[in-house]
Every structure is written in structure tokens, then in C-alpha cells.
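[1] give me the fold of what follows.
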Amino acid sequence: MKMRNIIRNMLVQRKSLIVVLSLLTIVLTLATCKTTNNNIQTDINDKTTQIDQVSLSDTDWEQGKVTDYHTLTKSFLWNSQVDLFYQELDYQFAWFKDGRLTQNASELIATLESSWKEGFVAENYEIREIEMAIHELQDLASQEEEYRQVAAQLDILLSRSYLSYASDIANGRNNPQKIDANWETYPQKKHNLVKYLSVALKKDDIQKSLVELRPKTNQYEKLMTAYQKLYLSSQDRVWPLPAYSISRAVEENDSSGYVVRLKSYLFATGDLKTADSTYLSSPFFDNKLTEAVKHFQFRHGLEQDGIVGKNTQQEMNKSIDYRLDQIGVNLDRLRWLPDNLGDSYIEVNIPEFSLKYFESNQLITHMNVVVGRNKNYTPVLKDTLSYLVFNPTWNVPNSIATKEMLPKIKADSTYLARNNYVLLKSSYISKDTINPAEVEWSEITRDNFSYRIVQKSGRFNALGTIKFIMPNNHNIYLHDTPSHHLFSRAQRNFSHGCIRVEKPLELAQNLLEAQINNDSIYELLAGKEPKTVILDKKVAVHMFYHTAWVDKQGNLQFRKDIYSFDEKSITLLKRTESRQQLVAQGILE
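    Down below sits the predicted model:
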């Protein structure tokens, strides 16, 4: 069949184009964009007008089955969920009634064409093939047998697209385990999508059923709205870049043509609030522009000095397409999370270098953190804080001892003693201390290093005065640090993977508030020996890698992709192979 071959070729080739009809529908949507639901309803009305033209007058249509005209088990459209779905329907047509596509079909097609609003790519849901099949049906209205064959293929396409979209909106499109990182995932939300689709069809509630699969968090709604607003800006081409690298920093009282472009850019991003054309065309860098630059720097986690230097320029020169992609992958990461993180929990956002502690879903404290450098990156974990250690010792990992400390020991025989380290034989709990002066260090290499190094408790201990333990396979925990000067820096990825906290005493007091009083905590700190306090109430710890979000003041925040996870995720999210191909490659679930 002509249509069968066309669709087969499309699914294999997967070219990255949307048909004119799809683009027209999106344009109509943009022109009337107020809210997501209103937009989709507009699309549905338009689509219904088109689909009403697709019909075949046939009194025995209801007696036909898709398997009469299409063999599922041999179909390139077939997958296990599609087969289960049609088994539930006894292989009846799902999206046709009296030979005509239903309102359910209208709602689904309009939703797929509007999938950009969720940060998706419409072609991943075979919208082009669906549109082509509809056009083909319009041409076959008088050819009953061929009409039914194309209708069967279209019915299966619609079912498969619904199940694919529903899975993506509920649990995310990307598979985080394919990012090549230590990224622990939460259990997928439990949805029997086959049953869910069957119920939605019976209720004639397709569009609503897909909306209800979205994450039920304020952050998702806010970020999705920000994405749509930015998308419209990209269509209007109102995102001028400063465009070229500058040879020196630009700051207040400077005057140049670059300042005009800078004003235009910051007005487009919303950081500069004035729309006065005379002001915008002036090449003078005044205090108003300084404040706008500071606001931009605040939204991007940069040092807020009001000077356009290298780092600020670098962020300003990110294209609007990159920012849309960045928001898209962060929307997807929100889909990986449960709707409820718990009553009391710690939240660490790695690219933001921040920690927040919540009790009864109220923010109790917020502080800066230092996370792992790129080669020792902090993994994205979900864990449970179990106990605290006051005046901890530090068991130096063998990798640090051999790679970083061994050269220093060889260069300075007093290095270990000066820094309060002890050298032990083969075990961290060994009682056999070794005098470093008795070791022939010239013969010791990384390969034959058999010792263990432990740093005693004290104010200069690398873990500071408190560590917060959440047992895990990566040996990652929270801790104090003697290097407090690092917390004042804008970018804080300096550790070996563990998380250094800016206000450890405040965090400990909040965690132990119902358990021991502050005087008891001070007594523990005053001692010289390690003391362990087990938490009566364990606290969940959620580590995130969010590089785009909307804050409580409504500011769209971005952060640098310090571990290149965004770069990998964007590539996966935008791929347009069929879902079956991606599942086979392990990229999707």
C-alpha cells in the first residue's frame, strides 16, 4: 500500500521536519497564547474542523477491527503496550466512530502538536506520520478498502503516540543512567498507561488525562510557563546577543557601541526594566545599567559586581536556543522526582552550590556549599542522614594519600606531623602507629603504598568540627571545613566529592533541636575526642542537578553546567529516532 510504505519510510528515516499543517497549528496557538489549557483547546477546535472532513459513511464500521486491516504482530507500528491496549478493546478501533475520527483524536493530535510547551519535540510522537495519514484518508473517502487500511494504521499510530507521550510526561523522556554519571533515580511513578488510556477514551477526556500526568509541583508549572514565554521570544526574534567577545571588562561610566547592544540584550531578558528608546540607544554605561547587570549576574550565580567581565560575557552569549534546551532538560529532571519529597528533608542543588533544610515543608535554613570538582564530581544521590560526628577524625582515602599527599611527604619529612596526621599500618582502625621518619619514602610509590593516613580531630581537620553521615556506597557525606574563605566565591566546585557546608553548627542545631539542647552541642564541640550522635528522626537528603529553575520571586535562574550533564542530556532529549529504537539502545525505558 502507498500509505503503508510512506509511513514505514518516515519511521525509518525520521527526518526532522513538521508538516505545514503542524506548523500552522502552532502559529495559530502562538497568536492566541494565554494559558496552556486555552491554547490546547484552540488547537483542538481547529483540529476538529479538519478531522470532520475525514470520514467514510459505513453502517457496519463498528463491526470492523483494526486486525481485519492490519496485522499487529507483524507491524512496524507494534509494541507490547500497543498490543495490550488493543486486547483490552478486543481490537476495535479506538479513535474512529462511524468511520470518522473522534473528538478524542482531535484532542490528542492538538496536544502532540503543542508538545513544545512541555519542552518536547513533536516529531518524537510521530505527528508528521499522523498528519500524512489524515491527508491520505481525505483522498480515500470513496475507496472503502484502502480507507480502512490507512485508518487502521492511523488508529495504531494514535494509540502508540498517546502511550509514548504519556510515559514521557509522567516519568521523563531521558534515562538518567545514560548520562554516564552516578545519578540515583527515584522509582518511576506507577501508572498502568494501557488501562489509563482505555479509561480516558471512555470518558472522552484525552487532553485532561495527559495534563494530569504532569508533575504536580509548583516548580514544574513555573518552569514550564517560563519555557513557553522564552519560546515566544525566540519566535519574535527579540533576544539580541552582545555578540562578540570584549577585550576588556565593561563597567559604569564607559561609553561604546557595545553598551547599546548590552542594553538591548538586558531589556530583552527582563533585567533592564526601562523601555525608553532614547535611553536604550545611548552608548553611556550608567548606574541603572550597573544594577541591571547585577540582576543578570544574580540570576546566573555570578559575582554581583555590575561589571561585564569574562564570566558574565560568557553567560550573556549563550543563545536563546541553548537556554530553551537547558530549561527542557530541567523540566525532564523534574519528571524524575516524586511529587512529594517528604515532610522534613535536606535539598542540595549541586550547580547552585546551595543547601536548604526543610521542616514541615517550611524552609528552616539555607546555606552555601562546596561540591566536587569536575574530576571528582559530587554524585546525584537520594539518601538518608542517620547520625552526626562531632570532632571527627579524617580517614584519608587511598587515592588522595597516594596521588596528592605522597609527593608532599617525600618532599617534607615533617608534613604529616605538622598537619596532625598519623601513619597507620594497613587499617584505619589499627593501633599500630608508624613513625614517618622510619619509612624509606624514596622506595614508596603509588603502587606499593600500603599505609593508612588518619588526621586527628582539631580545628584544622579537613572535616572541620562536625560531619553529617548518610551511609552510601560512594562514601559521600556533609561536613564542616577549615577553608571557610571558599564559601564567598561564586563558583564553588573544589572538593573531592563530599559536600562542605557553610554553617555546620546551625545545621546541627536544627537537626538536633528536638533531641538535645544547644548547651549540650557546645559541650560536644569543646571535647577533643570524636563523639557520635544518632538522629532520633532520620532526615531524607535529596541531591539535585538543576541548572534552570524559577525562584520564589519569579526570577528565571540559570547555572553553569559544571559537570556537562546538560550537554549530554540535551543531545538525548532532542533525538528523534522512534521510541522503539531508543528503548532498544537503552536510552529510554
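[2] alpha carbons only for contacts and neighbour counts from here, please
    Fine.
[3] the longest strand belonging to the chain packs against which elements?
    Of all the segments of type strand in the chain, defined by DSSP state E, the longest one is strand 531-544. Strand 531-544 sits against strand 345-349, strand 382-390, with contacts defined as 3 or more CA pairs under 8 Å, 6 or more residues apart in numbering; DSSP states H and E.
[4] dump the ones you listed to JSON lines, plus distance to residue 113 and mean neighbour count.
    Putting these into JSON lines (distance: least, CA to CA, whole Å; neighbours: other CA atoms under 10 Å) gives the following:
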{"stretch": "strand 345-349", "distance to residue 113": "33", "mean neighbour count": "22"}
{"stretch": "strand 382-390", "distance to residue 113": "35", "mean neighbour count": "20"}
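[5] any chance of those in JSON lines, with distance to residue 494 too?
    Putting the helices and strands packed on strand 531-544 into JSON lines (distance: least, CA to CA, whole Å) gives the following:
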{"stretch": "strand 345-349", "distance to residue 494": "15"}
{"stretch": "strand 382-390", "distance to residue 494": "22"}
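[6] quick one: contacts for residue 156?
    If a contact means CA atoms under 8 Å, 6 or more residues apart in numbering, then residue 156 has 77, 78, 82 as its contacts.
[7] the structure of the following sequence is requested for comparison with the preceding one:
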Amino acid sequence: MKLCLNKLNLVVTALIAVSASTFGQSSEAIRKYTESISSGLPTEVQGQLIYSTTLLPEFYFENQFERVWTRPLQASFLGLVRRSYDHGLNPADYHFSTLNQLHMDAVESQSTDAEILFTDAFLLYASHFLNGKLDPEEVEGEWQAVRREGNAKTFLQLCLASGNIEETFKQLKPESDSYGGLVKALRKYREIQAAGGWNELEAGETLKPGMAGSRVTALKHRLSIEGFFLMEEEPNDAYSEELANAVREFQVHHGLEADGNVGKLTLASLNIPATAKIAKLRANMERLRWISQDMGDHYVFVNIADFTMKVYRADTLSYQQSVVVGKPFRKTPVFSDMMTYFVLNPYWTVPPTILFNDVLPEVKKDVAYLKVKNMKVLKGNTEVDPQTIDWSKLSRSNFPYTIRQDP
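    Presented below is the predicted three-dimensional model:
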């Protein structure tokens, strides 16, 4: 089964427009709806395209084409859809305006149109929380993480059996602290954006403690918007130690060298607009929805974006350290698996991509690079003195050695 998530992905060869007045408000009407939907042709209800062309007919067939959406259940689900915005999703994707209008009318709320649209919206919404809105393998070529199990139809049946959609739906939301932090951050940056965001800081010489001027004043204001700096009671344009500490905090937060100075890299990060941060937050929330939430009581979580590894025991952070990750053009693959063993202080054999793209060019410039990086050259199991090698003649197709970095 695959839910169709994007109207642009549909090749429309015909369109079946269905109305409640045609079929009447009965189980027979629902049956005819499902026949139309499962026919393979795009189907609209109240001008809304039906996405769940497989699960929706299956659900009503198993339910003997009976109605399930009472007005209280509708109200509960509409509340969830309204708050989907907080999770980086768009309520309009789930027929929100049309459903809200139908729900407000006592008669229309019990129409077959409303019944079908509420079910379609629920199945789509639940699938986005169960498996994400996008296919990770299409977005992330190196994605190998374990996906969440279950399907939206089973979850709809569970919600109906409980009679409490909102409470039961909590099971679908990612449980990690990271996801909760992203929800809060998204709210924060949307509020910042609604208030006007921040102005781009002017380029110029590196800003350092002891300097003063309008660029320093602008820097203070910029950092205060995100909460890194508290504006003084008596404003001034001096680059104080307090401001340097605020810059260091910003740099640590963004994975930059925490020197307290505003050079090119820090300036570029400061000038990333709030809209871009909002987009990044939404993307990361989607990534967390792709991942199975059952990590067990003891697990290791590597955050590629901020170069950190965290070890959790009973959902409590017990250890954290920095790690080395790939580059934008040679990304670290995303995966999840059971760890059966680990090696302390291992040798590191330089892989071919890094060897020929990074290490060999540096060695050709200066063979001392190997000593600085604590690397040795091996031929088989025998160590070779790098000074005896004519590095200029070596290439990807002619390289009889292995380079290994000692612990």
C-alpha cells in the first residue's frame, strides 16, 4: 500500500466527482464511494482529492460500510489537524477547511461526504506521523534507518475503539527529547519571524572584544533576538566580555569554533534568516518521524548535524562527546542497528575515497603530513618508510599501499 501524498504526482486521466446527493446518506452510499475510490481513477469529494485509495476502501469493507465519525470524534480530530502546524505540517493537506465547514453544520457533519473526507484525512495524517510525509530513500540516498511499524488503518481502528482520538494519537508522536525540543524551537522561530526576524549584519573586519561601533550594536541586537544576549540597561556600542561570551555560546550552539570573535563563518551563521531556520527545523522533525521510536533502554544516538554522540540509559543522557562525520559531498550514511561489539582506541584504515581525495594530495605536497596525522604506510603487513616512496608517481590506479592511522 502506498498513500498518494502529493497532488503533483498524480497523472490525471479522468476525474470522478462524487456527491452525497447522488448516493444518499447510508451504508450503500459509502459502499459506492469506496467503489469509486478503489477504481483507480482520481476521485474528488467536495472538491478535495482523495489520497487513501487503498486503505480507505479496505477500512469500510472491514467495517461493513458503517459510519464511524460522530460529531465529538470529528471535533477531536479537527483539533489535532489544527495543531499539525506545530509539528511542521500543513493543516490544508488534510482537508481542514472543508472538514471544518462540514462539521459546523449539524446536518452536513453527518453526510457521506463528511464521513469519507474525515476518514481520508485521518489516514493521511496518521501515515505522516507513522512513516513521514516524504519517502526518506528518495530524499536521503544513504538512508538505512529502521522505519516505524504499523499502518494508518490499524491506528484508526485503535482510535475508534478507545473513543479518545487525541489521547490515543499521542502514541504516534516521536517520543524523543529531540523531537520535543524541535517543536519548541519551531514555535520560537515562528514567533521571531512573525515579529520581523532580524536584519543581516554588515560584512567587515572581524569583530573582537575591545572594539566599538554601529556593527557591534547591531550584533548585540541580533544575538538578543535569539536569546543569546541580554541588552544592557544603558545601551552602548562596546564589544564587552559579556558580548564575547554570548558570541561563544552562539558559536557552540552552531558547531563553530568558540573564540568569541565574529569572523566570516560566524557572520555567515548569524545572517542565516529565520525562515531558513524554520525550514531546517521542519526538515529535522520529518527525519525523526522516519525513525523507529523503539530504541530500547540503552542506545547511542549520533547527531551528524552537530557532530555529537550521546549515550542514553533508561532515556537519561549518561555520556556525550564530539565525533567526526562526513562532508556535504561525502555524507555520513544514516542507519540504525543493534550494536553487538565496539572497539576502544582502534586503528583507522583510511578508506579509498578519503585516501585519494584528501590524504594523497596532501602527502604529495608534504610527506610530513603523515607524521602530523599519526599515519603509517603499510605494504601488506609491513611498514614502509614514506620517505622512500616516490609519491608523485602514485594515483588511484597505482597505489600498492594501505595508510593506517594509529590510535
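[8] and which of the contacts of residue 156 of structure 1 is nearest to residue 322 of structure 1?
    Taking CA to CA as the measure, residue 322 of structure 1 lies nearest residue 77 of the contacts of residue 156 of structure 1, at 33.1 Å.
[9] please work out how many residues are found near the closest one.
    When neighbours are defined as other CA atoms under 10 Å, residue 77 of structure 1 has 20 of them.
[10] mind listing what it touches?
    Taking CA under 8 Å, 6+ apart, we find residue 77 of structure 1 in contact with 153, 156, 157, 160.
[11] next one: residue 32 of structure 2
    With CA under 8 Å, 6+ apart as the criterion, the residues that contact residue 32 of structure 2 are residue 23.
[12] give me the number of residues near residue 445 of structure 1?
    Other residues within reach of residue 445 of structure 1 by the criterion other CA under 10 Å amount to 13.
[13] doesn't it fall inside a strand?
    No - the assignment for residue 445 of structure 1 is coil, going by DSSP: H, G, I helix; E, B strand; the rest coil, so no strand is present there.
[14] need the contact list for it.
    Contacts were defined as CA under 8 Å, 6+ apart; by that measure residue 445 of structure 1 touches 402, 406.
[15] before we move on, which element is the closest residue to residue 391 of structure 2 other than its chain neighbours in?
    Leaving aside its sequence neighbours, residue 391 of structure 2 sits nearest to residue 364 (CA to CA, 6 or more residues apart in numbering; 5.8 Å). In this assignment (DSSP states H and E), residue 364 of structure 2 forms part of helix 360-365.
[16] what residue in structure 1 is paired with residue 181 of structure 2?
    Alignment of residue 181 of structure 2 against structure 1 is given by TM-score structural alignment, with residue 222 as its counterpart.
[17] could you do residue 263 of structure 2 as well?
    Aligned against structure 1 by TM-score structural alignment, residue 263 of structure 2 finds its counterpart in residue 309.
[18] once you drop chain neighbours, what's closest to that match?
    Nearest-residue entry for residue 309 of structure 1: residue 249, 4.5 Å, with adjacent residues in sequence omitted and distances by CA to CA, 6+ apart.
[19] ok, now residue 333 of structure 1?
    Nearest residue to residue 333 of structure 1 in three dimensions, chain neighbours excluded: residue 172, at 6.9 Å (CA to CA, 6+ apart).
[20] would you mind finding the match for that neighbour in structure 2?
    Here residue 172 of structure 1 is matched to residue 132 in structure 2, going by TM-score structural alignment.
[21] now that match: how far from residue 170 of structure 2?
    15 Å (CA to CA, to the nearest Å).
[22] compare neighbour counts for these two and give me the winner.
    In this view residue 132 of structure 2 and residue 170 are compared by other CA under 10 Å, and residue 132 has more residues nearby, 20 against 10.
[23] quick one, what contacts that one?
    Counting by CA under 8 Å, 6+ apart, the residues that residue 132 of structure 2 touches are 286, 287, 289, 290.
[24] now do the strands in the stretch 201-350 of structure 2.
    If DSSP state E, counting those that start in this stretch is used as the criterion, the strands of the stretch 201-350 of structure 2 fall at 298-303, 308-313, 316-322, 334-335, 348-349.
[25] and those: which comes nearest residue 21 of structure 2?
    Across the strands of the stretch 201-350 of structure 2, residue 21 of structure 2 has its closest neighbour in strand 334-335 (50.7 Å, CA to CA).
[26] where in structure 1 does the closest one align, residue-wise?
    Going by TM-score structural alignment: strand 334-335 of structure 2 matches residues 380-381.
[27] then stretch 82-90 of structure 2?
    Matched against structure 1 by TM-score structural alignment, stretch 82-90 of structure 2 falls on residues 113-121.
[28] so how far is the matching stretch from its chain's centroid?
    The gap between where stretch 113-121 of structure 1 is centred and where its chain is centred comes out at 16 Å by CA atoms, centre = their mean, to the nearest Å.
[29] sec struct for residue 65 of structure 2, please.
    The three-state assignment at residue 65 of structure 2 reads coil, by three-state DSSP.
[30] nearest residue to the alignment partner in structure 1 of residue 244 of structure 2 other than its sequence neighbours?
    Residue pairing (TM-score structural alignment): residue 244 of structure 2 is matched to residue 290 of structure 1. Taking CA to CA, 6+ apart as the measure, residue 290 of structure 1 lies nearest to residue 306, with 4.7 Å between them; neighbours along the chain are not counted.
[31] any idea how far the one you found lies from residue 239 of structure 1?
    Spatial separation of residue 306 of structure 1 from residue 239 of structure 1 under the definition CA to CA is 21 Å.
[32] of these two, who's got more company?
    Applying other CA under 10 Å to residue 306 of structure 1 and residue 239 shows that residue 306 carries more neighbours, namely 21 against 18.
[33] separation between the more buried one and residue 28 of structure 1?
    Relative to residue 28 of structure 1, residue 306 of structure 1 is positioned 41 Å away (criterion: CA to CA).
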